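Participant: Starting from these lines, generate the structure:
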Amino acid sequence: MTLARPDWRDRLRAAIPTGLIVGAGGYVLILGLGFTSVPPLVSPALDSFDVVPPAPPPPPRVQPRKVETHRPRGAAAPPNIRSQATEVVAPPPMVVLPPVSPVVVAPVAGTGADPSQGASDRPGPGTGAGGIGNGTGSGGSGDGDGYGDETPPRRIKGRIKDSDYPEAAADAGASGTVQVRYFVNVDGRVSGCVVTRSSGNAALDETTCRLIEQRYRYDPSRDADGRPVRSIIVVNQDWVLERLPAERR
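Facilitator: Next comes the predicted model:
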């Protein structure tokens, strides 16, 4: 059998598609070489650690077996003692304070009338209570009136009348002399009246001090500079009950 040789035209037609395919493959290969290469994957560093085996479980708890005994059991403890507040109330203490005697004061030490100095013709609580002595206040001889450079107080108002006789004392037929001591203040008023010698009848004693404090007013004692000072006076009040004839009652 005789083979016919292809014509050059046929060869050309067959070579064109082959060349196109080869050119396209080369172009694609050139484009692929221009891409950036993909970096290789780097695996992270591995951490190392020790593997501890789990702890063994605790041994099982052995429950002790109850043993029956025939010994007697003890009694329970006694209850605690309970504290209870006391029901006894103590009464308040009875404190009786002694009476306070008035204290004689003066603006200047060593001046004024002192109930424990001077002289008197009547007995009293001091060595010179009441009256006007003839010494300087020491109890001895002298030419003063007992007040030194001071002027004595002078009563300018107030008196006790016969009509002031207490009815209780009159009904009881009581009479007598009451000796009292009181203060004459710088304003001329009287305060602090006390009975230094009783008449023997409480109504007469009380009435004497009450009326003196209510009614008596004085020109107060004054010092050498003319300033009023407090002073003390001791006086006697006589209460005399007049007896009326029986036919005139």
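Participant: only C-alpha atoms for contact and neighbour calcs from this point on.
Facilitator: Fine.
Participant: Kindly list the longest helix within the protein.
Facilitator: For the chain, the longest helix by residue count, based on DSSP state H, is helix 8-34.
Participant: list the contacts for Y182?
Facilitator: Contacts of Y182 were listed using Cα atoms under 8 Å, 6 or more residues apart in numbering, and they are V190, S191, G192, C193, V194, I232, I233, V234.
Participant: Here is the second sequence; please produce its structure so I can put it next to the first one:
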Amino acid sequence: MAEQATSYSTTKKRPNPWVIALILLIHIGILYVLARSLAPNAVSNVERSVVSAFTVTVTAPPEETPVVEPEPDEGAQGDPGEEAVPQPVTAPTPRRQLREDRPVPRASSTGSATTSGATQSGEGTGAAGSGTGTGAGRGGGGQGGVAATKPVLTRSISDVSAFPIPPGGRQARIGKSVIVRLMVSAEGRVTACSVYRASPFPETDAVVCRLSYDQIRFEPARDAAGNPVAAPFYYQQRFFN
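Facilitator: Coordinates of the predicted model:
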């Protein structure tokens, strides 16, 4: 029994390396915590120096410069061409001579013939002397005299009841008027009628013209010799109902 105890006490056990590393890490951690709490600035400087020692600088590859191909030479400009001169063109000479108008003989200024165009009295058409035709230039018995006086109204329209009732009643026509142009014959009667200045009621204006032939009478106009002649007259019809 004594020999077994002596052999056990003399036997040495080899320490485990992992346990030793763990113990070292624990001590380092404790020292780091104490250093951070007691001297934080010094620890920060040490950390920056350690980190900078392990910093790897990566350099980017240089950019490639694009190669620009030269443009092809288009060639030099050619010499300008000569200016073209148009060839003169002349009209051909006509084979036939153009017809020339013969000169008109001068009119005779004297003569005694009694034909048309005579300067004295004659029987031809358009004679400058006296004649007996209608509208003679100097004197004659035809109807062609100019009125020296105007026709005088002797009777106007009296049958106003023939006027149609306009839209809106007779009250709408009061104060309005129409002017008609009448042609008065040498007998003092109306031979033609046209509306010269219309009223707002065209149907009434038409009745005025129709009644003028039967109801309106005139003393006819007269020329310088006192003869009755035809002449125009502007008649105004006012509406009172």
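Participant: What value does the TM-score take for this pair?
Facilitator: The TM-score (TM-score structural alignment, normalised by the length of structure 2) is 0.36; 97 aligned residues with a Cα RMSD of 2.3 Å.
Participant: rewinding a little: just checking, which of the contacts of Y182 of structure 1 belong to strands?
Facilitator: Taking DSSP state E as the definition of strands, the contacts of Y182 of structure 1 contribute V190, S191, G192, C193, V194, I232, I233, V234.
Participant: ok, then the element right after the longest helix of structure 1?
Facilitator: Reading on from helix 8-34 of structure 1 to the C-terminus, the next helix or strand found by DSSP states H and E is strand 154-157.
Participant: Would you tell me what the next helix or strand after that following strand is?
Facilitator: helix 167-172.
Participant: And that following helix, what does it pack against?
Facilitator: Counting contacts by 3 or more Cα pairs under 8 Å, 6 or more residues apart in numbering; DSSP states H and E, the secondary-structure elements packed against helix 167-172 of structure 1 are helix 202-215.
Participant: and the helix it packs on, which residues are buried?
Facilitator: Applying a neighbour-count criterion of 16 or more other Cα atoms under 10 Å, the buried positions in helix 202-215 of structure 1 are A203, L204, D205, E206, T208, C209, I212, E213.
Participant: okay, these in CSV with distance to R11 of structure 1 next?
Facilitator: Formatted as CSV, the entries for those read as follows, by distance: Cα to Cα, whole Å:
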residue, distance to R11 of structure 1
A203, 180
L204, 182
D205, 179
E206, 176
T208, 179
C209, 175
I212, 176
E213, 172
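Participant: what's the closest of the residues you listed to I21 of structure 1?
Facilitator: Within the buried residues of helix 202-215 of structure 1, the smallest distance to I21 of structure 1 is 156.5 Å, found for E213 (Cα to Cα).
Participant: hmm, back to that, now the ones in strands among the contacts of Y182 of structure 1: which count as buried?
Facilitator: Looking at those with 16+ other Cα under 10 Å, the buried ones turn out to be V190, S191, C193, V194, I232, I233, V234.
Participant: which SS class is T191 of structure 2?
Facilitator: Assigned state for T191 of structure 2: strand (three-state reduction, DSSP: H, G, I helix; E, B strand; the rest coil).
Participant: check contacts around it.
Facilitator: Applying Cα under 8 Å, 6+ apart, we find T191 of structure 2 in contact with L182, M183, V184, S185, Y213.
Participant: swap the cut-off to 6 Å and go again
Facilitator: Taking Cα atoms under 6 Å, 6 or more residues apart in numbering as the contact definition, T191 of structure 2 lies against M183.
Participant: Tell me the spacing between it and S44 of structure 2.
Facilitator: As defined by Cα to Cα, to the nearest Å, T191 of structure 2 lies at a distance of 136 Å from S44 of structure 2.
Participant: next one: Y32 of structure 2
Facilitator: Shown here: Y32 of structure 2 relative to S44 of structure 2, a distance of 11 Å by Cα to Cα.
Participant: V33 of structure 2 too?
Facilitator: Per Cα to Cα, V33 of structure 2 is found 13 Å from S44 of structure 2.
Participant: And for P17 of structure 2?
Facilitator: Separation of P17 of structure 2 from S44 of structure 2 (Cα to Cα): 31 Å.
Participant: neighbour count winner among those two?
Facilitator: S44 (12 against 9; other Cα atoms under 10 Å).
Participant: quick one: contacts for the more buried one?
Facilitator: With Cα under 6 Å, 6+ apart as the criterion, no residue contacts S44 of structure 2.
Participant: again, 10 Å this time
Facilitator: Residues touching S44 of structure 2, when contacts are defined by Cα atoms under 10 Å, 6 or more residues apart in numbering, comprise R36, V50.
Participant: Tell me the one among the buried residues of helix 202-215 of structure 1 nearest to L33 of structure 1.
Facilitator: Proximity of these to L33 of structure 1, judged by Cα to Cα, is greatest for E213, which lies at 142.5 Å.
Participant: ok, that closest one touching E206?
Facilitator: No - in terms of Cα atoms under 10 Å, E213 of structure 1 does not count as a neighbour of E206; the distance is 11.1 Å.
Participant: Quickly find the element holding N236 of structure 1.
Facilitator: When secondary structure is defined using DSSP H and E, the element that contains N236 of structure 1 is strand 231-239.
Participant: Which secondary structure elements does that strand sit against?
Facilitator: Using 3 or more Cα pairs under 10 Å, 6 or more residues apart in numbering; DSSP states H and E as the contact criterion, the elements in contact with strand 231-239 of structure 1 are strand 176-184, strand 190-197, helix 202-215, strand 221-222.
Participant: I'd like those laid out as a markdown table, including distance to K157 of structure 1.
Facilitator: Output for these, formatted as a markdown table (distance: least, Cα to Cα, whole Å):
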| stretch | distance to K157 of structure 1 |
| --- | --- |
| strand 176-184 | 13 |
| strand 190-197 | 11 |
| helix 202-215 | 7 |
| strand 221-222 | 15 |
